[in-house]
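Engineer: sequence and predicted structure, then a few things I'm wondering about:
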Amino acid sequence: MKRTAAVTVLALGFGLTAEAREQPFSGNDPQFLIESCREVVEIFSRRDEQNMLAAVSTSLSEAMRAGYCIGVVQQYRSEGPGCRYGYSSKDWFTAARFLAELPVNADHSVSRMLRAASCNG
């Protein structure tokens, strides 16, 4: 009986931990993607202004959000559904800047945003 209870508690604990890990980086949250791409633009603009001090002045949460944006853009370009008229010549930073300029309160879908940032036509 005690063993079953211990296993149940452990299973619930691992389940909650996994859920907590997944929630901050929801793949279908356009607002989070836009804000994450704004972090990328801000970090790289600081880097240009202050040389290499941007790495020192960037918090862990800012770096994680920026990494999320970069990863989503690169993943879409490498394994996404593809672009009907081919990918634009934009690199990931140009696509991130495009996404960062979108209004947060607008009703966007993540896939449409990525298509607009990465595809021709």
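Structural biologist: In hand now; what should we look at? Numbers count the residues shown, from 1 in each chain.
Engineer: make it CA atoms for all contacts and neighbour counts henceforth
Structural biologist: Will do.
Engineer: who touches stretch 97-109?
Structural biologist: Applying Cα atoms under 8 Å, 6 or more residues apart in numbering, the external contacts of stretch 97-109 come out as 28-31, 33-38, 40-41, 113-114, 117.
Engineer: who are the neighbours in contact with Ala54?
Structural biologist: Counting by Cα under 8 Å, 6+ apart, Ala54 touches 43-44, 46-47.
Engineer: let me have those residues in CSV, extended by neighbour count.
Structural biologist: Formatted as CSV, the contacts of Ala54 follow (neighbours: other Cα atoms under 10 Å):
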residue, neighbour count
Ile43, 19
Phe44, 17
Arg46, 17
Arg47, 17
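Engineer: hold the first one in mind and look at this next one:
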Amino acid sequence: MKLLKTLLFSAIVTNMFIANVQAKEPKMSLIEGCHELVNIQKNKNERRLLAAQTTSLSESLRAGYCLGVIAEYARTKDCHSDWFDRAKFIAKFYDERDRLSETTILKQSCKI
């Protein structure tokens, strides 16, 4: 019984710590992820030597986030546009000061 209480207490403390850390981390942005994805794909298409090795883990994660969101949105909303064209469209908002919501941008990307 004492072991169970100790494990429960440890789980609660761990969850509080994780929630605190996650609250301080910035939200991953679809636009930034698509910007990374377009850059990675551009480097790949230009056949740059060691392009994959020069991509950082964080750049890869952001790019993967973009690709995952695009794929899932296409699956659930019956969007048949090319994923790379959609990523380029979304990445165009990277330098915008007043960005549209990510949901609006995703909807618009299906119409291209």
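Structural biologist: Received the coordinates, thanks. Source: prediction; values computed, not measured.
Engineer: drop the TM-score for these two in here.
Structural biologist: The TM-score (TM-score structural alignment, normalised by the length of structure 2) is 0.76; 110 aligned residues with a Cα RMSD of 3.1 Å.
Engineer: can you list which of the contacts of Ala54 of structure 1 carry over to structure 2?
Structural biologist: Retained in structure 2 by both residues aligned by TM-score structural alignment, their matches' Cα atoms under 8 Å are the following of those: 43, 46-47.
Engineer: ok, of those residues, which one's closest to Ala66 of structure 1?
Structural biologist: Ile43 (8.1 Å; Cα to Cα).
Engineer: to which residue of structure 2 is the closest one aligned?
Structural biologist: Under the alignment by TM-score structural alignment, Ile43 of structure 1 pairs with Ile40 in structure 2.
Engineer: can you give me the helices in structure 2?
Structural biologist: Assigned by DSSP state H, structure 2 shows helices spanning 2-24, 30-45, 57-77, 83-91, 102-109.
Engineer: what's the closest non-adjacent residue to the residue most central in space within structure 2?
Structural biologist: In structure 2, the residue lying closest to the centroid (Cα atoms, centre = their mean) is Tyr65, at 2.5 Å. In space, and not counting its chain neighbours, Tyr65 of structure 2 is closest to Gly33: 6.2 Å by Cα to Cα, 6 or more residues apart in numbering.
Engineer: correct me, but the one you found touches Gly68?
Structural biologist: No: in this structure Gly33 of structure 2 lies outside contact range of Gly68 using Cα atoms under 8 Å: 10.1 Å.
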